[in-house]
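Chemist: pasted the sequence and its predicted model underneath.
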Amino acid sequence: MRSLVNLVLRFRFGGIVFAAAALAIAISTAGQAETTAPIDWDKLNSEALGYFRDFAKFDTTNPPSNTAVAIDYLKKLLDHEGIATETFESKPGMVSLVAKIPGPAGVKPMLLMSHADVVPAVGANWTHPPFGADLSDGYVWARGAIDDKAHGIMALMTMIALKRGNVPLRRGIELMVNPDEEAGGANGAEWMVKTHWDAIDPAFAFNEGGGGAPDWLGLRGTSFQIAVSEKRVMWLHLTLRGKGGHGSVPKPDNPNLVLVNALHRLLENQPPIRITPIIAQAMDTIAPLEPFPASFELSHLELSEMNKLAIAGVLSPYNIQALLRDTISLTMLNAGVKVNVVPTVAEASLDCRLLPGTDADAFLKRMRDLLGDERFTIDYLQHPDEAPPSPSSGEAWDAIKRAVEKNFKGALVVPWMTTGGTDSRFLRERGVPSYGFVPTILASGEIARVHGDDERLSVENLNRGIRTTYDLAIDLCAAKD
C-alpha cells in the first residue's frame, strides 16, 4: 500500500485533485485484491469430496422421503460459512432448504436446484453398500450419487466459494434442495412453488435433467444435452369390474382376460411419431456433424421415409424414440386372491408421458377407444402439467454454452427434452426459464446405474462439476468491471 501512495505523490503534476483521485482508486483496487482471494481448487475439491460422501450416507429413500437430517447437515455447513439459510417442512420429515447470497435489490437471483431424496435400493445386489458412500476405483458408490446428491454438492461448493471469495455480485444466487422429487414433487418443489414462492422467485433456474455424453448418437467427442423441456407425466390407474367365479370354468368375461386383451390393443398401438420443435432444433444442430446417410435423414425428418430410416438407424435407441411420440408403459398389474378363483376386479397402472403440445383429453379419448370396453374406469394418479419449454437462447442459455466451452473444450451443446419428469416443470409453469444441466460426462453404462444397482459417480466428474457450476454462477451473477 505504501508504494502505491508514494507512486501517486511522485506524479503530482496533475494537481492535488488528480493525486487524491488516483490515491482513492489505488486504495480501492488494493482493497479488492486483499479480499478476493484466488481459489485453491485442490483444497476445495478435497473438502467437497468429504461433504459428498457424508451427504450420500444419509438414507433419504422415498418413500418416506425423510430428508430432515440430511438437510440439517447441509444447513450447518452453510451456516458455518455465514450464508443465510431457511428450512421449510411440508410434512413431518419432508424438509426443503433454501440458502441465499443476496445481490442488489430489485434484481432477481439465479437458483441452483437439486433434491435430497433417492429411490429405494436392494443392498444385496450392490457391490458396495448403497448408503456406505465407499470411495473405490476413483468413484463414490452410493444410491443418489448421480441422482441427485453430487449435483447438490456442486451447488453447495459454488455458494461456499463465492462467499469465501467475497465475490461482488450483480445478481444474487440461491440454492434450493427439496424432498419428494422421486414421488412427483408434491411435497417438495411443487409445495415450495405454491406456498413459499417469495422465498425463491428467481430469474432463472438450473436443475438436474441434462448432462454430457461421449460419442452421443454416433457423434465424435462430447455432447451436452441441455434440458429445456420434459415429457409431461400422466399417470393413470385402470379398473375393470366383472363377474368372478370358479377357476375351473373359463369364461370370456373373466376380468383378467378382458384387461389383458385390452392392454394388448393399447400397447401395440402406441401414438404416432411427432417431431416437436425442440427435437427438430436438436436434430438440425447435430445433422451436419453426422456421417452420411444419417446427416441427410436427420435434416429431413419431416419426410415419412426419412423418418422411418432414421428410427431404424441413428435414432434407434429406445430412450431417443420415446422423445418422438407420446408413450404408454404398463408398470403395474393387480388381480386375484387365489389360484382357483376368478377375480371380480382387475387393475393396471400406466405411466404415460406426453410430448409438449399434446392435448391430454384427446390422448385419453384415444386410449378409451383402444381399450374398447365401457366398464373400464380411468383415474388420474398424476395430471400432466402445462409447463412451457425454456428458451434455447438468451442470457442463461449463452452462459451455459460458455461454461461448457471453458471446462469441456470442443463439446457440443444441444437443446433437449427429457423422458422423465423433474422439479423444473414447477418453475416453468411460473414462467421461469429452467434448465437441466449437470456438468458431468456419463457414458451409457454409468447412466444405466441411475435408479439401478451400483450407482456411482467419479471424483473427476464431481470436481469438474463444481468448477463448471462456479463458472456458470460467476458468468451470470458476478459484478462486471
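Modeler: That came in fine, so what should we check first?

Chemist: going by C-alpha atoms from here, please, whenever you check contacts or count neighbours.
Modeler: OK.

Chemist: tell me the contacts of the residue lying closest to Thr36 once chain neighbours are set aside?
Modeler: Leaving aside its chain neighbours, Thr36 sits nearest to Gly165 (5.0 Å; criterion: Cα to Cα, 6 or more residues apart in numbering). Gly165 makes contact with Thr35, Thr36, Ala37, Pro38, Ile39 under the criterion Cα atoms under 8 Å, 6 or more residues apart in numbering.

Chemist: what's the separation between the third one and Ala30?
Modeler: Using Cα to Cα, to the nearest Å, Ala37 is found at 12 Å from Ala30.

Chemist: still on that earlier bit, roughly how far does the residue nearest to Thr36 sit from Gly445?
Modeler: 38 Å.

Chemist: also this one, for the comparison:
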Amino acid sequence: MKLTSRLASVACIAALSMGMTASLPASADETVTLDSGDITLARSVLEDILRIRTAKGNGLTETQARLLADKLKAAGFSEENIDIPTLDIDGETVAGLVVRYPGKAGSTKPPIALIAHMDVVDASADTWETDPYVPVEKDGYLYARGSVDNKAGVALLTSTFIRLKQDGFVPDRDLVIAFSGDEETGMKTTRMLTAHPWVKNAEYALNSDAGVGSVDKDGKNPSYSIQSAEKTYATFHITATNRGGHSSAPRADNALFDIADAIEAIRALQFPIGFNDISRQMAKDLAETEGGEFEKAMTTLLADPSDEAARKIIEAAPVEAHFLSTTCVPTMMSAGSAENALPQKAQLTVNCRILPGTTVASVQQDLANAIGNPDISIEVVGDTLESPVSPINEELFASIRNAVHTLHPGAPVKPSMSSGGTDGREYRSAGIPTYGAGALTLVRPDDYRAHGIDERLPLDSYFNQLIFWEVLLKDIAGGNN
C-alpha cells in the first residue's frame, strides 16, 4: 500500500479549514478523500455525544445510543441491523449499541468487532476551567469530559460507518460496532455484548479505547502501540479487628498497629518478574531505547527473570517498567469510630494489577503470606476477571501499521500490555482476541488527562483518524466501492 507523509496529512486538514477538498493516498489504486462535510460530520457527532452526561447515575447511555442509532439510520443503516440492548444496573438502565455493517452476500468470513465505550468518569464543573459537558475549542483542542476517553472512538467509528455507507462500500465480511455503557464502572454491558449474536463469533475485536499514540512536546518521536494484553484488576480489603477500649489505656494489640505492619509487609512484597509474548517484546524495545546499563540489565532479566541485581537496576531507573511484574499498592484506609477510643476495626484497601497467567487467588495468598497475621482477613472486593494474552497476529499488525504510517510514516507501532483496564479484557476472556487500534496522537505528558481535570482532544489528530479507520477497514475487510 502506498504511504503518504505526515506533512501531507497536516496539509489535508489545513485545506479543509479553508473549505477545500483534500485527499491522501491509501493504496496504489485508491485515495482516501476528506472534504469539509466529513469534518463537519465527525465534529458534530462528537460534540453531540460530549454534551450527554453518560457518567454512572445519570441514566443517559440509552439516550446517547439512540442518538447515534438515528444518525446511522439516516445514513442508510436499516433498523434490522441496529440493536440497543440494555441492562438494569443498580437501579439504572444502562445501554449498549450494536450496529451491523453487512458484508457481501455469501461471505463466510467471520465478522470483525469494533469496540468503544459510551460512558465516562464523572467530572465537576467547579474543578475545570470550562464546563466538562459543554465542548469548548481552544488552541486546537476540544475540551470536554470523555473527549479522549472514549467518545472520540465512539464518534470516529460512527462517522466512519456513515462515510463508508454513503460511499457505497461493501466489506467482504460483517463489520460490527459494539459500544458498551459501563466500561468505567463494571463492564456488565461489555460482557453482554461479547455474547451478542452479531459479536460472539468475531475473528477479533479492534479496541478504539486502546488506540492512542504520543509525541514529544515539539511533535517529534511519535510512537504507537497495539494493545494486546491487559493486567488483571483486583482490589482487596485487608481488615484487622480488635476488642477496642479507652484511649487512655493503650495496649500493644491495636487494629491500626496491625494494619501498619501489613502496610510495611506489602511495601516489601516483591512479585516475580514474568514475560509473555507481548511483554517480552516491550522489554526488548525499552532496553533498546534506554541503552547503556539499563539495556544490559534488561537483557539479563530476559534471560533470567530471577536475577536480583539486574532487577534492582531496572527498578532504580526513571523509567516505567511496571509491566514486568504484578504490582500491589495500598490506596485507601479507614479505622476507628471515635478519637478517644481504641479502634475495633481498621481496613486497608489494596489495589493490584496482576500479570496474565497469574491468578487472583495466588496473589491473595501471597498477600496473606507476606502479612503473616492469621487474625487479619484478606477479601477480594467485587468481581475479578482474568484475561489471556491475545496472540500475535502479524497480518493484522501489518494492516494497523500501514494505517498509522499513512499518517505518520516510519513511526514505531508495537504490541503492548496495559496496566489499566478496558473492555478488551472481557472480549479476550470470552475467546475473542482483541487489539488496540488507532493513531490519535497526544503530547506527552501534557495531554494525558483521561479521568482528570480539563480533558482535551487534539482536533487535527482526531480528524486524521477518519483516514486511519478508512484505510484500516478497507485493508482488513476488502470489498469494493
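Modeler: Perfect, I can see it now. Nothing here was measured: the structure is a model prediction, and the numbers come from that model.

Chemist: about what we covered before: so which of the contacts of Gly165 of the first structure persist in the second structure?
Modeler: Counting by both residues aligned by TM-score structural alignment, their matches' Cα atoms under 8 Å, none of the contacts of Gly165 of the first structure remains in contact in the second structure.

Chemist: quick one: Ile160 of the first structure and Glu81 touch, right?
Modeler: Yes. In this structure, Ile160 of the first structure is within contact of Glu81 by Cα atoms under 8 Å, at 6.8 Å.

Chemist: the two - which one has more neighbours?
Modeler: Under the criterion of other Cα atoms under 10 Å, the comparison of Ile160 of the first structure against Glu81 puts Ile160 first, with 20 against 14.

Chemist: trace that one over to the second structure, please.
Modeler: With TM-score structural alignment as the matching criterion, the partner of Ile160 of the first structure in the second structure is Ile162.

Chemist: now the strands for the stretch 301-450 of the second structure?
Modeler: With DSSP state E, counting those that start in this stretch as the criterion, the stretch 301-450 of the second structure has strands at 327-335, 341-342, 345-354, 377-381, 413-418, 434-436, 440-443.

Chemist: grab the nearest non-local neighbour of Ala478 of the first structure.
Modeler: That would be Leu169: by Cα to Cα, 6+ apart, it lies 4.3 Å from Ala478 of the first structure.

Chemist: aligned to the one you found, what sits in the second structure?
Modeler: Counting by TM-score structural alignment, the partner of Leu169 of the first structure is Pro171.

Chemist: in the second structure, which helix is the longest?
Modeler: For the second structure, the longest helix by residue count, based on DSSP state H, is helix 459-477.

Chemist: and Ala229 of the second structure, which of the three is it?
Modeler: Three-state call for Ala229 of the second structure (DSSP: H, G, I helix; E, B strand; the rest coil): strand.

Chemist: residues touching the residue nearest the centre of the first structure, list them.
Modeler: By Cα atoms, centre = their mean, the mean C-alpha position of the first structure lies nearest to Glu208, the distance being 1.8 Å. Taking Cα under 8 Å, 6+ apart as the contact definition, Glu208 of the first structure lies against Met113, Ser114, Asp148, His151, Thr422, Tyr435, Gly436, Phe437, Val438.

Chemist: now rank those residues by neighbours and give me the top one.
Modeler: Most surrounded of those: other Cα under 10 Å gives Tyr435, at 31 neighbours.

Chemist: report how many residues lie close to Asn464 of the second structure.
Modeler: 22.

Chemist: kindly report the same for Pro272 of the first structure.
Modeler: For Pro272 of the first structure, using other Cα under 10 Å, the count is 10.

Chemist: name the SS class of it, please.
Modeler: Criterion first, three-state DSSP; result for Pro272 of the first structure: coil.

Chemist: pretty sure Ile314 of the second structure sits against Gly292.
Modeler: No. Contact between Ile314 of the second structure and Gly292 fails when scored by Cα under 8 Å: they sit 11.6 Å apart.

Chemist: quick one, helices of the stretch 201-350 of the second structure?
Modeler: 255-268, 277-290, 292-303, 308-316 (DSSP state H, counting those that start in this stretch).

Chemist: the first one vs the first structure, average offset?
Modeler: Compared with the first structure after the fit, helix 255-268 of the second structure shows a mean deviation of 1.9 Å (mean Cα distance after the TM-score superposition for the first structure).

Chemist: packing partners of that helix?
Modeler: strand 232-241, strand 327-335, strand 345-354, helix 360-371 (3 or more Cα pairs under 8 Å, 6 or more residues apart in numbering; DSSP states H and E).

Chemist: flag every buried residue along it.
Modeler: Ala255, Leu256, Asp258, Ile259, Ala262, Ile263, Ala265, Ile266 (16 or more other Cα atoms under 10 Å).
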